[in-house]
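Colleague: Sequence plus the predicted model coming up.
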Amino acid sequence: MFDSKRVAVGCFLAITFSFFLLILAIFSRYSHSNSFNLEKGERIRAIRGDIISSDGYTLVTSKKTFRAEIDLRSLDFDKLDYFLKLFGIYAFIDDSEIKKIKENILKAKKRNQANFVLSKDIDEKAASYLQELAQKINYSNIFKAFENKNKKIETRGLSIVEHKEDREFLKYDTLTPILGYSQLDLQNNIFANIPKKGLEKYYDDCLRAQSDYKISGIKGIGKNIVINKNSFLSSRIDGCKLYLNINLKLQKALERIASIANKEYDSKEVIIGVLNSDDASILALATSKRYDPYNRKSDLSYLNSSAVEFSYEPGSVIKPIAFANLLKLKRITPYELVKTYGGRYKLDRFTITDTHPMDSMIAEDIIVYSSNIGMVQISNKESVSELIDGYKEFNIGEKTGIDLPYEKAGFIKAANKTYDVEKNTMAYGYGFSSTFIQLLAAYNVFNNYGTYKIPKLAKAYSINGVYNELDNSYKKEVLPLEIAKQMNRILIKTANQKSLEKFWPIGINVGGKTGTARVNINGAYTKDYNANFFGFANDLNHRYTIGVLVISPNKDKKGYYAAQTALPVAALVINQLVEDAFLEPNYK
């Protein structure tokens, strides 16, 4: 009995000792690979959000690229060919490229190089396969333990690491430079996008990655983290999806019109804008100067958005704004008679002329026939400060607040530094500067019942699946309704003179004003001109405000007057709105 107990105890001790040796062996094996009972963290980086057109097309998105690397101190070179064969299959790399990788590995070995990058241009699909491969070869002895500089034993296998995040422009140069761009900058061992211009910069807080996926805890034997109360987990939240008011189909059509016109007029640039008059949402903002998103350095000037960053003297398109201010001040009426002196008038040291010489005309015909002399006569009915304050009510010389960075304010002299003769020339568009977007927003007042709205490119965003409308509630009454209606009627009369009505599609209500002005550089007028058209096109249910700017057309080609350049472009724009069903002609 006593002997049997001793045998039993001996067996128990033997089994216990054997079990202890087994555990020790397991611990020894996995401690070499640094994978047992240790803290481990895993991080999957969130990506920058998409920019999407109003008709549902993704314009800009993000694409991750990964790099694959190994530590040559861990690599069993007897199994190098076997490893590279597997790597080529999982990474979709052909044999010729694998051959180059092998040559570079052998060169790196001779230099006693430790870390080696196999490839740094791996897409997400291949990266997922390679991560699977990395797990499978943990037990294949392709990678062996080595002693590091800290005298610790470790094994480093195949590592798949996020390398950079590229911004992809899926519609090539469409809407550039409004979309803007970003530059890659090395941050935390990853090339991240730093926004520099356009919507990318303005909405960076929304578009940038919000939260990475992170998990940390104790590693299990299979190199997986054991989830328990001591683990840490955070969700991945990508940057927002930014939804624009821009209609891609219309945008591309107007860009084509701008590019053809720019070539035809041999101009520096052609800009076209279309607003929904109700809320000032921008349906299209096209330019002939669009950069190649994959070769931005070819012409750096193309990176600028001229619609908001280029200021110029507007010429006669300012006359309706000055005229409306006089109506508002009750200094004139539309039908009072104004002397225009046969089309020639001495103003200080200069003689100004009209293209439609008359001895006199009713006040509203000063706008219809674009009389500089008439504008001088009626501007004498107000003070310098009243004229300048009137312009500023329309945000001329002030930033509009459009959702783009680097918007210019233009320039208007202070009233106390402006002479009366300067006031007279300011009344017909000289002596100050504005921007295309300022004039587009100002003309929208005439088609929106006297109310000023801030032009907006983006309408909403969604983040983590939650949709949010962007606030565009700001509005300002600039003109009383009755005066806005009068100006609307006068602009329709202006655009539908016998010489102009042929341009417009039948059944659409078109109003607007042309303007041509010399280019002023550093206070001196050159031989170049800028040509504008601003106005509107309406049907029974829709109202759109339209602007066209032709910068420095070659006068030896088609001419430089706005009626020869900007107005025909505006006609093409309105016909495009009809073709794309934004406007429905009423033939009755």
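Modeller: Nice, thanks for sending it over. Numbers count the residues shown, from 1 in each chain.

Colleague: Every contact and neighbour count from this point should use C-alpha atoms.
Modeller: Will do.

Colleague: quick one: Pro455 from Ile190, how far?
Modeller: 37 Å (CA to CA, to the nearest Å).

Colleague: between those two, which one's more packed in?
Modeller: Taking neighbours as other CA atoms under 10 Å, Pro455 and Ile190 compare with Pro455 leading, 23 against 16.

Colleague: Give the buried residues for the lengthiest helix in the chain.
Modeller: Across the chain, the longest stretch assigned as helix under DSSP state H is helix 2-32. Neighbour-count burial for helix 2-32, counted by 16 or more other CA atoms under 10 Å, picks out Tyr30, Ser31, His32.

Colleague: I'd like the next helix or strand past that helix.
Modeller: Going down the chain from helix 2-32, the next helix or strand is strand 39-44, by DSSP states H and E.

Colleague: Now do that following strand: which elements does it pack against?
Modeller: strand 213-219 (3 or more CA pairs under 8 Å, 6 or more residues apart in numbering; DSSP states H and E).

Colleague: Next up, a structure to set beside the first:
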Amino acid sequence: MKQFSHQSDIFELSKNRRRVVLSLILLLFLMLFSRALYLQQIKKDFLQNKGDGFIVKNEVLQSYRGKIYDRNNNLLAVSSPTFDIGLSISHKLPKKHNDQIADNLTKENINEISKILKTDEKILLNKIKNKKKGYIYIQKRSSPETAKKLTAMRIPVLNFEKKYTRYYPNREASAHVVGKTDLNGIEGTEGLERQWDSILKGEKGHKKVVVDGVKRVIDDLNDFKLPKNGSDILTTIDNRLQHIAYEALKKYIGRYEANSGSAILIDAKNGDILVMTNFPSYNPNGVVKSYDSMRNRAITDVFEPGSTLKPISVAYAMEKKKIKHNEIIDTRDGFIRVGGRVIKDDHPQDQMSVKEIIQKSSNVGATKIGQRLESKDLWGLYNKLGFGAKINVGMPGESNGRLSEYSNWKEIDHATLTYGYGVNMNLLQLVKAYTVFANDGLMIKPKLYKNDNFVETERVLSSSTSKIMKDFMKSVVEEEEGTGTKARIPGYTVAGKTGTARKYHNGEYSKDYFASFIGMSPSSDPKFIAAVIVDTSTKKSFYGGAVAGPIFKDVMKNALKLYDVPYDKELNENLMNKMVKPQTGDAKL
């Protein structure tokens, strides 16, 4: 057996073997160096382009935007999934490939895609041929059904980006309340969509992916955060009545060739807003052409209420015992001079009862009664009713209105304030004031959200004074001498007041008018309060009773019917026969 004199002798190679190993190592380094030189110099541009085509992208995962409901859980706003469909084109094939358009697309593919998308095949083909490289959208906001059909074709270069499109089933009728989102359906820009945007939109998620230069996902890096869906909003709106009110406004504004109009209806007992609508309006599902039509006039626009304020000032004079409810007032043949200004009545009389002053809407009578009140007391009443201050109902754009300090009033200001000039408000503020007459002297704050069960009340008048004035307002509609007979509803008594007020513009009163009507029904125990205002009627009439009264009637009668409110007066026999008489002829059962 061979003996080794030292341990290193075991691993020692012969001289030839060492040369072979060294040569192999040098050869290996030479190959690596050559490869590096090749990649860095010869293939430099190719590799850079290849590297630039792959990026790590933080892909946003959109949250599902919360729904908006009416009081009966009918949808007013909902997000529907849609897909933006695109093509990733990484190269253009030579012209000799007549059967193939680009990458994995063939003429047959293009034909089938155009049929599914219901688009022109030539337009789609030209769009693809003119794109040498990159990403092109071929259709945005496609339905899930369309995306499913295209997915089944298994074309690798087809991409689908899932998004959500906001849809509004009640369209123009509820547009001013619900509002709208931006084109992507992500950010609320108007109405409740804007007011509660942070609650509705929830929280976005994300995931990291590797994509190539034409947006194709190459790899999922498994780094993600799931989105948190938005919360729902439940309103007090009744979309059935909302639609009816909108159509009534549209009909009569067209008939009287007016500029615009608004309508509000609330539950008289708890303040729930069932209707808040305006005309003109806009379709939130489409592109808005006129920003003026987006204004929620019922709460943004202010007006001088005119004669609709007379029941409030006269009732307060009775409350303060400045006048008796059965007193006869000297109306001086419908003419009175105050502070150098003349106040006149349209239907002059020498004297009137307090009831007739309300029934026939006498400016002179209201002035004579108002002169018995102190300015401080009258201002205190209007301030308590909330004139000049927001209700804060939870909608963007709500106006304050204006009520000047009584210390600044002149004699003529005090006089005109008793019949609705010199103070301005929005329509909802006027409705709030009239809750006093529907609830035996208690004022109720209107509310817009169904989960708000708290009814905020405040005593303004005594029960007896409120009931007397309600009876006076009943005569406005139910008696022939009244100015509001066009607001009568078969089977129900109505207590209300007409208003016809000149428009104040650029520091002076114009020849245009606001026509208004506000009332409650059944007057024996009011279930609803409704108010209507029409801006500048130019045809047939401009009076509140003639123009706004019929709109009130259409809205109120449908509300009473839908909510099965019992009749409180006998129906006319002839009308009854019309209602129950079976249809004949071609009518279908």
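Modeller: Perfect, I can see it now. Keep in mind it's a predicted model, so treat the numbers as computed, not measured.

Colleague: What would you report as the TM-score here?
Modeller: Here the TM-score for the pair of chains, by TM-score structural alignment, normalised by the length of structure 1, is 0.76; 505 aligned residues with a CA RMSD of 3.5 Å.

Colleague: list the helices and strands the longest helix of structure 1 packs on?
Modeller: strand 153-154.

Colleague: what range in structure 2 matches the strand it packs on?
Modeller: Counting by TM-score structural alignment, strand 153-154 of structure 1 lines up with no residues of structure 2.

Colleague: where's that strand relative to the chain centroid, distance-wise?
Modeller: 50 Å (CA atoms, centre = their mean, to the nearest Å).

Colleague: Now which residue in structure 1 aligns to Leu385 of structure 2?
Modeller: That one, Leu385 of structure 2, aligns with Phe394 by TM-score structural alignment.

Colleague: Run a quick neighbour tally on its match.
Modeller: 26.

Colleague: about what we covered before: okay if I get the buried residues of helix 2-32 of structure 1 as CSV plus distance to Lys109 of structure 1?
Modeller: Below are the buried residues of helix 2-32 of structure 1 laid out as CSV (distance: CA to CA, whole Å):
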residue, distance to Lys109 of structure 1
Tyr30, 27
Ser31, 26
His32, 23
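
Colleague: contacting residues for Ile336 of structure 2?
Modeller: Val342, Ile343, Lys344, Val364 (CA atoms under 8 Å, 6 or more residues apart in numbering).

Colleague: Of all the residues in stretch 548-563 of structure 2, which ones are buried?
Modeller: Buried-residue list, stretch 548-563 of structure 2, by 16+ other CA under 10 Å: 548-560.

Colleague: next one: stretch 347-362 of structure 2
Modeller: In stretch 347-362 of structure 2, the ones that count as buried by 16+ other CA under 10 Å are 348-349, 351-362.

Colleague: Over to stretch 503-520 of structure 2?
Modeller: Lys503, Tyr504, Asp512, Tyr513, Phe514, Ala515, Ser516, Phe517, Ile518, Gly519, Met520.

Colleague: corresponding residue for the fourth one in structure 1?
Modeller: In structure 1, the residue paired with Tyr513 of structure 2 is Tyr529, using TM-score structural alignment.

Colleague: Any figure for the gap between its match and Leu404 of structure 1?
Modeller: Distance from Tyr529 of structure 1 to Leu404 of structure 1, by CA to CA: 27 Å.

Colleague: same deal with Phe232 of structure 1?
Modeller: For Phe232 of structure 1, the distance to Leu404 of structure 1 - CA to CA - is 39 Å.
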